[in-house]
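A.B. asks: need a 3D model of the following:
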Amino acid sequence: MTAAELLMKNIYTFANILSQAGCDIVAKWNHTSLQNALNWADYCIKVYHQVADKPYRGEIEKHMAAMTLHLHPPSCLRLGVEDLGKARSILERTLLNNSHLPEKLIRIILEKQQKSSMNNSIQQEQECEHLAREVTDVTKLMQTLQTNEVSHSKLISEATMLLSTLLSLISCSSNSQRFENFVSNLLTRITKKAVTLDLILKMLCVSPHDITYTDKQLHFLQSIIIQWLANSRNSALLDSKKDFIHEACRFHTDFCQLYLRNILQWAKDMEPLYNEGDSNLYSWRYRSSESKFRDIGRSRTLDKLCEHIDNLFSINKQCQILVRQSLQTQKETSHFNVYRDILKKLSHIPES
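C.D. replies: Down below sits the predicted model:
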């Protein structure tokens, strides 16, 4: 390993530690973990003084930008050479901004800051705070999305911010597959405990007029998001707000088809429940072979299913044709199935 490779490997180690400092992993940190992280920060400060005025500084900047796509856990953090000189301050601020940091470690950091004789300028303090927020933004977003009480305006703001951040990282790698993997991993992390996928749906509805990137770049990123939704087993899509789904369908035909596939899978998972001594001989209930999805059954009613089909049917003429043909095809597969009852309930969807 050359000296340059070793240098980048060590910078990457600190960047990974900094990424960890912004998530819930720090809940398991102890005094040794903290001191180890601070030692790596001090190492980066030394690196800064060695490379700050060197002609190869630009090459290091380039590699550091690409390094973002390899961080684990995935983060929106982007470090530059100038940031290495403030590595300790950025790390300390990141940790203090993280609500998962144990109280005893908070006290240690504050004591170290009080003993420090370093006097940062106001501008440097602001720059450190900005980078610290970049690291913890994902964790805070995860916490926000665990509740149904996110305001519509905040959701739009967060979606636009996250989309812009991801777009800014496109140029960090010439390997499109690596960028796609990074986006997928970041979305998975953000929505791991989310109640719905409302934020992701709003990201699909951001137009080029709202951000400073080209149509081509925006289309590329949004296609990655749709692909992630298609591959994700997160059933939260159908629990998202129907007007958000409706809007995303109008923007993207691919997403509209994905939505229909989810609806048809929901219908496929409905089974008849025969009612003894009831005027209604049977009803429909949702079934799932996976225990983690069984609780979802309470919200997977036939009425809710019909609401989603109605939502898709009302998007445009193309969707109307697609829905009608799909339901009719499924209806003809047997003499008794849920699709026949769906068509009965949705009388405005004529049978062909």
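A.B. asks: hey, let's count contacts and neighbours off CA atoms from now on
C.D. replies: Will do.
A.B. asks: all the helices of the stretch 251-352 of the chain, residue numbers only.
C.D. replies: Taking DSSP state H, counting those that start in this stretch as the test, the helices found in the stretch 251-352 of the chain are 253-268, 302-313, 317-331, 338-345.
A.B. asks: select, out of those, the one closest to Asp243.
C.D. replies: helix 302-313 (8.2 Å; C-alpha to C-alpha).
A.B. asks: burial measure for Arg340, as a count.
C.D. replies: 17 (other C-alpha atoms under 10 Å).
A.B. asks: so it sits right up against Arg324, yeah?
C.D. replies: No: counting by C-alpha atoms under 8 Å, Arg340 stays clear of Arg324, with 11.9 Å between them.
A.B. asks: to compare against the first, here's the next sequence to fold:
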Amino acid sequence: MTVRKVVSLTGVANVVVVTLGLIALSLMRGPAAPPRAGLPHTEAQKKPGQSSEAPPQLALPAFALPAPVRATEESARRVKANEVGLVPVLMYHRIRWDRSASIDRTPKQLRVELERLARAGYVPVTAAEFVEGRMDVAAGAHPVVLTFDDGNPSHFALGADGLPMKDTAVEIILAVAGKYPSFRPVATFYVNREPFGLKGEDAQKAGVRWLMDHGFEVANHTYAHKDLRSLSNKKVSEQIVRGERLLRQLGVEDFSTFALPFGSRPRKGSLGRGGSWDGDKYRYEGVFLAGAEPSKSPFAKGYDPREIQRIQSNGLAGDCRKWCSTYWLKWLDEHPGERYTADGDPDTLSVPRQLRANVASKRGKKVIYY
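C.D. replies: Modelled structure (predicted):
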């Protein structure tokens, strides 16, 4: 199989993924599985007689981006740099032990997949860093974007110790980073009107602030998670603006990216990327779909910021036989020349000479062909 063949089937794949998402909507709106028994969640759950003072916070895994190198033809050749290669943008929904919807993943499945990425040399970057071409990972490493839709409680919650609850997405990401020091603990959370199930503005502000302070990105997924294709143009813009207003109220200022609910594009496609409502304008550097293949590099020919591909995290059952993460990560392992491999220099763009024609955007970088 080649990437060109897959691209021709993108529309079909997106229809499949969107259909699955619509079928699962009622399940997605249901309550998430509670944290595992015995783990604290809120102050109200403390045992009688327990101190109301929060215990000292424990240290989180430390991570520092590698020092940039000065790339040359020789160094780029040595690591087989290809910065117009494919980037997996993985899409997750609920993380729960009782997978009641096909797009759910268990905490174990998420942990196994992230550890697989770490062992294969992938380093997470945020969605904003991806669309802005700031994937500054070590020479020879491969960027990966971890995206979590809907702001589910299974993504993020803090325990009485001030640390992420066990088996939430954030806790698992941090645990994997602790085990694999080169695995940068960042992800992008696309949220709706009640981020992470937190009640009240103060709790929501505190949660969003904790995530941003620890390098995570919180971004817009509309206010009410409606299928934008079913709405009028005015209602589409209203949903996006109301989502932005909520996030600004909670302290978010950077709106580089937007994820379409269900991957469903508005009938007027340009409204997903830019528009206005009630006096407020919005404009995104990148708009993400719901599937179903690796994304092209933002430097590569064919990259379209209006419809950036994502890969649903899942196994090999049904339509996922050729469209989800288990398939695609194996495919990328078997076709290393097709994936994005960094040169380690944020000021250069390194590309094999035979792929020279694939460069569409330099974004101010010096290009090295080898």
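A.B. asks: just give the TM-score of the two.
C.D. replies: Laid over one another, the chains give 0.23 as their TM-score (TM-score structural alignment, normalised by the length of the first structure), with 147 aligned residues with a C-alpha RMSD of 7.3 Å.
A.B. asks: TSV for the helices of the stretch 251-352 of the first structure, including distance to Leu167 of the first structure?
C.D. replies: As requested, those are exported to TSV (distance: least, C-alpha to C-alpha, whole Å):
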stretch	distance to Leu167 of the first structure
helix 253-268	20
helix 302-313	29
helix 317-331	30
helix 338-345	41
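A.B. asks: Ser283 of the first structure is nearest to which of those?
C.D. replies: Judged by C-alpha to C-alpha, the one of the helices of the stretch 251-352 of the first structure that comes nearest to Ser283 of the first structure is helix 302-313, at 8.6 Å.
A.B. asks: how much does that closest one deviate in direction from helix 317-331?
C.D. replies: 140 degrees (axes from the mean of the first three to the mean of the last three C-alpha atoms, to 10 degrees).
A.B. asks: pull out the buried positions in helix 302-313 of the first structure.
C.D. replies: Leu302, Leu305, Cys306, His308, Ile309, Asp310, Leu312, Phe313 (16 or more other C-alpha atoms under 10 Å).
A.B. asks: ok, the fourth one - contacts?
C.D. replies: Think His308 of the first structure. Lys242, Ile263 (C-alpha atoms under 8 Å, 6 or more residues apart in numbering).
A.B. asks: how much space between it and Leu105 of the first structure?
C.D. replies: As judged by C-alpha to C-alpha, to the nearest Å, His308 of the first structure and Leu105 of the first structure stand 49 Å apart.
A.B. asks: before we move on, what about Val338 of the first structure?
C.D. replies: With C-alpha to C-alpha as the criterion, Val338 of the first structure and Leu105 of the first structure are 58 Å apart.
A.B. asks: likewise Leu343 of the first structure?
C.D. replies: Taking C-alpha to C-alpha, one finds Leu343 of the first structure at 61 Å from Leu105 of the first structure.
A.B. asks: which strand runs longest in the second structure?
C.D. replies: The single longest strand within the second structure, with elements called by DSSP state E, is strand 142-149.
A.B. asks: tell me which other helices or strands the next helix or strand after it touches.
C.D. replies: Moving toward the C-terminus from strand 142-149 of the second structure, the first helix or strand encountered (DSSP states H and E) is helix 169-179. Helix 169-179 of the second structure sits against helix 107-119, with contacts defined as 3 or more C-alpha pairs under 8 Å, 6 or more residues apart in numbering; DSSP states H and E.
A.B. asks: redo that, cut-off 6 Å
C.D. replies: Helices and strands in packing contact with helix 169-179 of the second structure are not found; criterion 3 or more C-alpha pairs under 6 Å, 6 or more residues apart in numbering; DSSP states H and E.
A.B. asks: next SSE after it?
C.D. replies: Once helix 169-179 of the second structure ends, the next helix or strand along the chain (criterion: DSSP H and E) is strand 188-191.
A.B. asks: report the angle between the axes of whichever helix or strand comes after that following strand and helix 169-179?
C.D. replies: On the C-terminal side of strand 188-191 of the second structure, the nearest following helix or strand under DSSP H and E is helix 201-213. Orientation check (the same axes, to 10 degrees): helix 201-213 of the second structure against helix 169-179 gives 20 degrees.
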